[in-house]
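Engineer: Generate a structure from the sequence data that follows.
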Amino acid sequence: MGKPVNVGIIGCGAIIAQYLTNFRRLHAVELVAVADLDPARAQAVADDYEGVRAVSVDELIAADDVDLVLNLTIPAAHADIALKAIAAGKSVYGEKPLAANVMEARQVLEAAAKAGVKVGCAPDTVLGTGIQTARKAIDDGLIGAPISATATMVTPGHERWHPNPDFYYQPGGGPLLDMGPYYVSALVTLLGPVVSVIGAASHTRNERTIGSGPRAGESIPVTTDSHVTGILMHASGALSTLVMSFDAVQSKSPNIEIHGELGSLVVPDPNHFDGDVQLFLLGAESWETLPVSAGYVDSGRGFGIADLAATAAGSEPRAGGVLAFHALEVMESILVSARTGAAVPIQSTAARPDPVPLINLNQAATVEQTLPSEGIRQEEVQPVSS
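Structural biologist: Now for the predicted structure:
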């Protein structure tokens, strides 16, 4: 704590640009190396970022000056890269999901616990002012005891804009595993862990047509469900309804609504770090917009790594592997339930991460003061039985 964490990035695709923008303004993060299966892409990043070198994947993992590996590879490679980095004594932070399936994710957490390194995972959007202001409203009792939530993500499909959308329509992809981590992580942050789920799923097309880039017009197969609905039963007793779709066109519903005994909250898009939180109290005549009261101000992708860097040894990062594992099991179990028609109990748990006080990291030399002396510990994860 108190010094920057040296980061090496594996995977220099489209998402890296957002991380690079924020790394330039985070005191707690120092980018030192990048790698990609396409060396030219890694070199392009290194040429544009002073002090960064382009190396092979193996060289980055073995590098003495890399403390943490940021894994921006495709989901199918998440566990493999994470396990190699952990074996080399590195902490890891990955794009969502933590791994392609619960079995691989369990291996990552168990390896990290044995090696004594930290695991973090996107989304860190839950650390921004949007979700954190909503959480503070719930914690302050503004809506009374939470009763239910709805979470809706509707889009006609990523192939319309993504030049290489194949993995979105393969096992490990689909709207639930692609976008669900934002929503499930937010629901757990707001309402606590999930104990059981019921799911249903479908897909309307067996092929998709790429709409942009050099492969425009090419058809790709759909081998996973592209519309998923789930009911989440939280340990608190609250019930959440989840709708994730790559089939429908648009939704007018708020991304997330939370309903309590005394009022209702509209929570901003969990794919973003900020946004208005609106409150309608019992007996009121209209919605009111709550002032920003918690979370990292002006945050973006990569703030979860700064938070991890300041997390005390033995404590779980807020955007940590425990939460990511639980979210992955919830999503995987929804798909199991969709196939079997039965409710599926969730074997893991994840305590609500510690709240983020209102703080601007661009004006703070360190985030140490925002973290408690005791956090969620790695061993609190309860993996699914083999």
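Engineer: can we go C-alpha only for contacts and neighbour counts from here?
Structural biologist: Will do.
Engineer: Residue 181 in helix, strand or coil?
Structural biologist: helix (DSSP: H, G, I helix; E, B strand; the rest coil).
Engineer: Correct me if wrong: residue 170 contacts residue 226.
Structural biologist: No: if you go by CA atoms under 8 Å, residue 170 and residue 226 don't touch, sitting 9.9 Å apart.
Engineer: mind listing the helices for the chain?
Structural biologist: 16-23, 39-48, 57-62, 78-87, 102-115, 129-139, 174-191, 303-309, 321-340 (DSSP state H).
Engineer: Okay, buried residues for the longest one please.
Structural biologist: Neighbour counts using 16 or more other CA atoms under 10 Å place 321-338 of helix 321-340 among the buried residues.
Engineer: Same question for the third one.
Structural biologist: Residues of helix 57-62 classed as buried by neighbour count (16+ other CA under 10 Å): 57, 60, 61, 62.
Engineer: which of the residues you listed lies closest to residue 312?
Structural biologist: residue 61 (23.4 Å; CA to CA).
Engineer: so that closest one makes contact with residue 87?
Structural biologist: No: applying CA under 8 Å as the test, residue 61 and residue 87 come out as separate, 9.2 Å apart.
Engineer: Can you tell me, leaving aside adjacent residues, what's nearest to residue 293?
Structural biologist: Closest residue to residue 293 apart from its sequence neighbours, by CA to CA, 6 or more residues apart in numbering: residue 133 at 5.3 Å.
Engineer: now the other sequence, so there's something to compare against:
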Amino acid sequence: MGESLRVGIVGAGKISGQYSATLARLSQVTVTAVADLDPGRAQLLAGQHPGARAVNLPELYAAPDVDVVLNLTTPNQHAAVALAAIAAGKHVYGEKPLAATGADGVAVVEAAAAAGVRVACAPDTVLGTGVQTARAAVDAGEIGVPHAATAFMTGPGHERWHPDPEFYYQQGGGPLLDMGPYYLTSLVQLLGPVRRVMGMSSRPRHERTIGDGPRAGTAFAVDVDTHVTGVLEHESGALTTLMMSFDIWAARLPRIELYGSRGSLSVPDPNYFDGDVRLFTAGGESWRVLPPAAGYADAGRGVGLLDLAEALVEDRPHRAAADVALHVLDVMEAIQLSARGGSSVSVRTTCRRPDRISGVLDLG
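Structural biologist: Alright, predicted model coming up:
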């Protein structure tokens, strides 16, 4: 690898624009190639990065100027693209979830270990000042010993705004697998891994209608449960109450809150990088906002590639780690299994709690 981590992007769909905007700001990362099933989309995305070119998939995997494949395909393609990239000797950074199934996730992790390459996985929102400042407060003992948490993601569904939303409602989608990684990855950062879960789920509507774009008004089938709730038992003993739903029009619920022996901590929306972290301590009279104390400032999707680039140079573990992504996928599958079977399910995997970012860092 040269001075800059050279990136080949696979998938030039809607989310790629956010990644592209961030990567263009990073001197440590250079986009060199883009591949998409639609060559026109690949060309447009490549045109946002000087010197980048639109190529087909075999060309991208074989390209000597691609160090890492940024996998922005739909979830059911995550494992196939990752395995092909690994076979070509490339590092992989993928959109969440790591794979559509735990078995596929294990295959990706094992293939990377055998090939001696790294796998990183979104969400990298946990590297922003929101979750990292909350993590710093927990590590400093601001709320004492954490014993409980709540994590709520509520909304009416992505079909209101996404022009091609069907994949959100197919196997590998749903609120748990789509939005759950933001919340569960944050919870691993804050409270550590999970050892046991209890879940329940439902599917209030079996059909949805596209609300935006050229296909507005088109109805499609819902193949997954769209309201999921459960309890997570962390290895630390803390209990998290979880709700992920595409069936709620409006709610006044916290995104994530932690409750400890000396106080409570309110964590901003983990789908974003920043936001106010609020602390209430025992004996206090009101919540107070904590100033940003850790994390990448003014970050955007793709900052995980910056951390990967720096980790390769510094020969340290990267924070958007494969073992975390595999554990989060395992937790989600355990919740689904519990919901079907009606009893608690032990989580098969564990993971290393990633190192906290020390201080507030700029992207430059």
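Engineer: Once they're superposed, tell me the TM-score.
Structural biologist: Overlay of the two chains. TM-score (TM-score structural alignment, normalised by the length of structure 2): 0.98; 363 aligned residues with a CA RMSD of 1.2 Å.
Engineer: and of the helices of structure 1, who's closest to residue 256 of structure 1?
Structural biologist: That would be helix 174-191 among the helices of structure 1, by CA to CA, at 8.0 Å.
Engineer: Save the helices of structure 1 as TSV, and put in distance to residue 220 of structure 1 too.
Structural biologist: Below are these laid out as TSV (distance: least, CA to CA, whole Å):
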stretch	distance to residue 220 of structure 1
helix 16-23	25
helix 39-48	25
helix 57-62	29
helix 78-87	23
helix 102-115	26
helix 129-139	35
helix 174-191	13
helix 303-309	34
helix 321-340	22
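Engineer: With residue 162 of structure 1 as the reference, name the closest of those helices.
Structural biologist: Comparing the helices of structure 1 by CA to CA, helix 174-191 comes nearest, at 13.4 Å.
Engineer: Mean per-residue distance, the closest one versus structure 2.
Structural biologist: In the superposition with structure 2, the average deviation recorded for helix 174-191 of structure 1 is 0.2 Å (mean CA distance after the TM-score superposition for structure 1).
Engineer: Return the residue of structure 2 aligned against residue 354 of structure 1.
Structural biologist: In structure 2, the residue matched to residue 354 of structure 1 (TM-score structural alignment) is residue 355.
Engineer: That match touches residue 321, doesn't it?
Structural biologist: No: in this structure, residue 355 of structure 2 is not within contact of residue 321 by CA under 8 Å, at 10.5 Å.
Engineer: neighbour count winner among those two?
Structural biologist: residue 321 (22 against 10; other CA atoms under 10 Å).
Engineer: need the contact list for residue 161 of structure 2.
Structural biologist: For residue 161 of structure 2, the contacting residues are 210, 211, 212, 213, by CA atoms under 8 Å, 6 or more residues apart in numbering.
Engineer: For those, give me JSON lines that also has distance to residue 16 of structure 2.
Structural biologist: Listed next are the contacts of residue 161 of structure 2 as JSON lines, based on distance: CA to CA, whole Å:
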{"residue": "210", "distance to residue 16 of structure 2": "21"}
{"residue": "211", "distance to residue 16 of structure 2": "22"}
{"residue": "212", "distance to residue 16 of structure 2": "19"}
{"residue": "213", "distance to residue 16 of structure 2": "18"}
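Engineer: Using JSON lines, lay out these together with distance to residue 246 of structure 2 and neighbour count.
Structural biologist: Supplementary listing: the contacts of residue 161 of structure 2 in JSON lines, determined by distance: CA to CA, whole Å; neighbours: other CA atoms under 10 Å:
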{"residue": "210", "distance to residue 246 of structure 2": "14", "neighbour count": "21"}
{"residue": "211", "distance to residue 246 of structure 2": "14", "neighbour count": "19"}
{"residue": "212", "distance to residue 246 of structure 2": "17", "neighbour count": "16"}
{"residue": "213", "distance to residue 246 of structure 2": "20", "neighbour count": "12"}
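Engineer: and for residue 355 and residue 321 of structure 2, which residues touch both?
Structural biologist: By CA under 8 Å, 6+ apart, no residue touches both residue 355 of structure 2 and residue 321.
Engineer: shouldn't residue 61 of structure 2 be in contact with residue 85?
Structural biologist: Yes: if you go by CA under 8 Å, residue 61 of structure 2 and residue 85 touch, sitting 5.8 Å apart.
Engineer: intersection of neighbour lists for the two?
Structural biologist: Common contact partners of residue 61 of structure 2 and residue 85 (CA under 8 Å, 6+ apart): residue 69.
Engineer: mind listing the strands for the stretch 251-364 of structure 2?
Structural biologist: In the stretch 251-364 of structure 2, the strands defined using DSSP state E, counting those that start in this stretch lie at 256-260, 263-267, 277-281, 288-290, 295-296, 345-346, 360-361.
Engineer: ok, now the stretch 101-250 of structure 1?
Structural biologist: Taking DSSP E, counting those that start in this stretch as the test, the strands found in the stretch 101-250 of structure 1 are 119-121, 146-154, 194-202, 207-209, 219-221, 227-234, 239-245.
Engineer: Which one of those strands lies nearest to residue 349 of structure 1?
Structural biologist: Checked against CA to CA, the stretch from those lying closest is strand 194-202, at 7.2 Å.
Engineer: Just the buried positions in that closest one, please.
Structural biologist: Across strand 194-202 of structure 1, burial judged by 16+ other CA under 10 Å covers 194, 195, 196, 197, 198, 199, 200, 201.
Engineer: In contact with the last one, which residues?
Structural biologist: To tie it back to what came earlier, the one meant is residue 201 of structure 1. So residue 201 of structure 1 contacts 225, 226, 227, 228, 229, 335, 338, 339 (CA under 8 Å, 6+ apart).
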